[in-house]
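Colleague: Sequence and computational prediction follow.
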Amino acid sequence: MALSAEILTDPAQLERERAGWDAAAVAAARPYCAPAWALPWWASARPAGAELRAVAVRDAGELVAMAPFYVTRDRFGIATWRLLADVTSSFAEPVTAPGRRAEVAAAIGAALRDSGEAVDVLALQDVPADGAWATLLRQNWPGRRPALAPVSTTRAPYVDLPAGGYDAWLAGRSRNFRQQIRARQRDFAKAGGTFRRAASPAEYDAALHDFVRLHMDRWQERGGSAALTPEVVAMLRGAGRSAGPGRLHLWTAEVDGAAVGTALFVSAGDETHYWLGGFDEAWARCSPSLLLLVEGVRHAAQTGLRRLSLGPGTGSYKYRLATGEQTLETVDLLPHGLRFPYVRLCQSPYRFYRLASRRTPPAVKQLLRRAA
């Protein structure tokens, strides 16, 4: 029997699909695609004027996939379909069991075609290239295939955990790294340092306060942080209330009860992803952020996870922990139709801006933020 799909436009409809949607995110091992992360983003941090257009895909009435799109329209009237939370986190893509991606892509394409709405641009941002969602959606699109407009690629290092767990992973790192980590762990312990994972809603709220403070303090002299807006902070509070046990891990490094470092991890299936962190510059000598990532690896191994993604970016500290890397791609699909030439024309300056933004060195961006 062919899959069926419907477009949901009311958050209450998505709430009713929470269990099946979460099961699809767990099967796909995509933490940021789960309802506990995406729905708080929609409630608190969505762009002004965004409209919900989630595609629910069913097999004999059972939800087997979710593509939670939202639509924005620019000043030219271009309707861009994106995935919930894509501006806040990477790896945002349709979710289903790996073996069903092709048929799900066909169902999504048919639903968008039959919706009667303008689908000028289907934007996928920082999605794994090896997941091939851009290719699958294009190849299985009904009728003429959309134009494929690549924007950029980036790398996302990860830690694959061996059968021997944390000790086997550490043994696979360089001798210099092992010596440095053990020395910093000893120094931190001698100073009275400990690590704590928020285990209750009250602990999470307290740890979130420290998380925001430490991150913002560190970025204040760099022109501010674009990652933690008030809207995103509200989203994180909602995610803390929404996520089930073992799905949202907020770690704190403490000395005498005072937070000197924090790190947030989000999990689904057999993967956990590092989202963001912060630390007190006064404790930089102990590298609390690096020690928290090591604790994240230890915890992932203890709980039987297969992979810890360190997120997009090529910071040298990530590669000291990493065992491999993924390529993330940002790509636009432009369906053909009467509006296609107009969309192409209007997209030209927008694409140039995105390319320029992606290729601007971080130091230059910091100078621009200070100037602003």
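Modeller: That came through fine. None of the values given here were measured: they were computed from a predicted structure.

Colleague: rest of the way, CA atoms for contacts and neighbours
Modeller: OK.

Colleague: ok, residue 306 - contacts?
Modeller: 160, 161, 162, 270, 271, 300 (Cα atoms under 8 Å, 6 or more residues apart in numbering).

Colleague: Can you tell me how far it is from residue 289?
Modeller: 22 Å (Cα to Cα, to the nearest Å).

Colleague: next one: residue 24
Modeller: Using Cα to Cα, residue 24 is found at 32 Å from residue 289.

Colleague: What segments of the stretch 1-150 of the chain are helices?
Modeller: All helices of the stretch 1-150 of the chain, identified by DSSP state H, counting those that start in this stretch, fall at 11-16, 18-28, 35-44, 101-114, 133-139.

Colleague: So which elements touch the strand or helix carrying residue 347?
Modeller: For residue 347, the host element (DSSP states H and E) is helix 340-359. Packing contacts for helix 340-359, counted by 3 or more Cα pairs under 8 Å, 6 or more residues apart in numbering; DSSP states H and E, involve strand 147-160.

Colleague: JSON lines please, covering the helices of the stretch 1-150 of the chain and showing mean neighbour count and distance to residue 241.
Modeller: Output for the helices of the stretch 1-150 of the chain, formatted as JSON lines (neighbours: other Cα atoms under 10 Å; distance: least, Cα to Cα, whole Å):
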{"stretch": "helix 11-16", "mean neighbour count": "13", "distance to residue 241": "14"}
{"stretch": "helix 18-28", "mean neighbour count": "21", "distance to residue 241": "14"}
{"stretch": "helix 35-44", "mean neighbour count": "22", "distance to residue 241": "8"}
{"stretch": "helix 101-114", "mean neighbour count": "20", "distance to residue 241": "30"}
{"stretch": "helix 133-139", "mean neighbour count": "19", "distance to residue 241": "31"}
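
Colleague: Against that first model, consider the following:
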Amino acid sequence: MEQVGKWDRSVRRSAELTVQVVDNTEDVPSIQAEWESLRKRCRGSIFSSFDWGMEWLRHFDQVAQPRIIMVEEDGELVGLAPFAVMEHRAMGIRMRKLSMVGNGAGVAELYDLGILVLDEREDVIEAIVDAMDELEWNVLHLNELRDDAVNRALLRRVAERWDTDEIVQIPCPRTQIPQSGDVMEAVSSRTRRTIRKAMETLEQENRISFRTVDLPEETAEAAELYALQHMERWSEKGGSIFSNENLSGFLRDVMRATAEEGRGMVYEAWIDGTLASQMLCLDDGDVMRAYRVGMNNRFSEFSPGNLVAIHAMREAQDAGFKQFDFGAGPEEFKYRLGAKDVPLIRIQAKRGTVKAMAKLSSLPGVKQLVDRTGARDQALRAFHR
């Protein structure tokens, strides 16, 4: 390994490829142009973009440090693996978890992630895995990856080298947006009736209006308001994830940055002059992504989450989007709005002390002891954290 310029990054050269690892958040901005150029050529999601990755690293730098693997050929970036390493302790064992930037810190989990490889090149994927082998980690947790040829090839190579779990699939429901007609025809008949009844009641009395927020500062303010309403709604149900200031700050700043690029907006439904529901949306190619949706419980009789969702879907249809993505997770409301599962995948592996611990805990007698002490559950929580 050697140092390159002022960067704190490692370098290894093969016959044709140069592999570098950026391991300092301060150095990440210097690769913005290369990162974005490759992502667009590989059709990576907005969550794999430089802006989203950088904001995530900036807000969660106390728990996650970058390990961004770059593979270059003749000065051109042909492979990028935006990893981060996080450290936990379980059963007195130091667990260093290698995850994707954007997913693995336990909050603000992004999805539709993965490594970016030009033309699905096998030699570039192999170079990335070689570089992974030289990083310091004992748990690999690559969650909510796009199920494509590149990430499947990554899985095969990981399984060849390390103790790898069976692949896990995570549902990510999407609705196909009809190119003509009313988007209401895509939703379930029961939901369609519910929405139409609510709209008839509210429109007859001029009680409802919709608003689109897309200016950067206003979008940031709308994201802050979303976080505040989330905290209020969950105050008596165990608390809100947005009580974490890093998470609420991340949401505000990343929505501002996305709006500055003309790719982020917030759709709002107002009832009786009060904010009833919001949907934070992202323009991602031919996909409109509903990143967050929230509602004011005061108006629950009208299902305002459904109302703002239909409004957003109509806006997406008018703008020419082909799909409406409701995000990872099998929440029932997504299917009622016409969504079908698009699977994501999870790659998990272990090595070193964690691999030895897993083997030891499976032995008769030891397994019973581990289960009785709760150590196994503690280790699993740290693994999935």
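Modeller: On my side now, so go ahead. Bear in mind the structure is a predicted one, so any value in this text is a computation, not a measurement.

Colleague: quick one: TM-score?
Modeller: After superposition, the two chains reach a TM-score (TM-score structural alignment, normalised by the length of structure 1) of 0.81; 349 aligned residues with a Cα RMSD of 3.2 Å.

Colleague: tell me the angle the helix holding residue 347 of structure 1 makes with strand 147-160.
Modeller: If you take axes from the mean of the first three to the mean of the last three Cα atoms, to 10 degrees, helix 340-359 of structure 1 sits at 30 degrees to strand 147-160.

Colleague: So what's the residue count around residue 269 of structure 2?
Modeller: Under the neighbour criterion other Cα atoms under 10 Å, residue 269 of structure 2 is assigned a count of 23.

Colleague: quick one: it is in a helix?
Modeller: No. Residue 269 of structure 2 sits outside any helix when classified using DSSP: H, G, I helix; E, B strand; the rest coil, being strand.

Colleague: counterpart of it in structure 1?
Modeller: Residue pairing (TM-score structural alignment): residue 269 of structure 2 is matched to residue 253 of structure 1.

Colleague: and its match, what does it touch?
Modeller: Residue 253 of structure 1 is in contact with 193, 194, 195, 196, 259, 260, 261, 262, 288, 292, counting by Cα under 8 Å, 6+ apart.

Colleague: likewise residue 280 of structure 1?
Modeller: Residues near residue 280 of structure 1 by Cα under 8 Å, 6+ apart: 214, 217, 218, 260, 261.

Colleague: Trace it over to structure 2, please.
Modeller: Alignment note: residue 280 of structure 1 maps to residue 296 in structure 2; criterion TM-score structural alignment.

Colleague: Distance of that match relative to residue 32 of structure 2?
Modeller: Residue 296 of structure 2 is 38 Å from residue 32 of structure 2, where distance means Cα to Cα.

Colleague: same thing with residue 106 of structure 2?
Modeller: Distance, residue 106 of structure 2 to residue 32 of structure 2, by Cα to Cα: 25 Å.

Colleague: Which strand runs longest in structure 2?
Modeller: Counting residues, the longest strand in structure 2 under DSSP state E turns out to be strand 76-90.

Colleague: Report all helices and strands that it contacts.
Modeller: If you count contacts as 3+ Cα pairs under 8 Å, 6+ apart, strand 76-90 of structure 2 packs onto helix 32-42, strand 65-73, strand 93-100, strand 116-117, helix 122-134, helix 375-384.

Colleague: Next, the buried residues of it.
Modeller: For strand 76-90 of structure 2, the neighbour count (16 or more other Cα atoms under 10 Å) marks 77, 78, 79, 80, 81, 82, 83, 84, 85, 86, 87, 90 as buried.

Colleague: The stretch 251-372 of structure 1: helices as residue ranges?
Modeller: For the stretch 251-372 of structure 1, applying DSSP H, counting those that start in this stretch gives helices covering 288-302, 316-321, 340-359, 362-371.

Colleague: Using TSV, lay out the ones you listed together with mean neighbour count and distance to residue 203 of structure 1.
Modeller: Listed next are the helices of the stretch 251-372 of structure 1 as TSV, based on neighbours: other Cα under 10 Å; distance: least, Cα to Cα, whole Å:
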stretch	mean neighbour count	distance to residue 203 of structure 1
helix 288-302	20	17
helix 316-321	16	28
helix 340-359	13	37
helix 362-371	12	33
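
Colleague: Need those helices in CSV (columns: distance to residue 152 of structure 1).
Modeller: Shown next, in CSV, are the helices of the stretch 251-372 of structure 1 (distance: least, Cα to Cα, whole Å):
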stretch, distance to residue 152 of structure 1
helix 288-302, 27
helix 316-321, 21
helix 340-359, 7
helix 362-371, 16
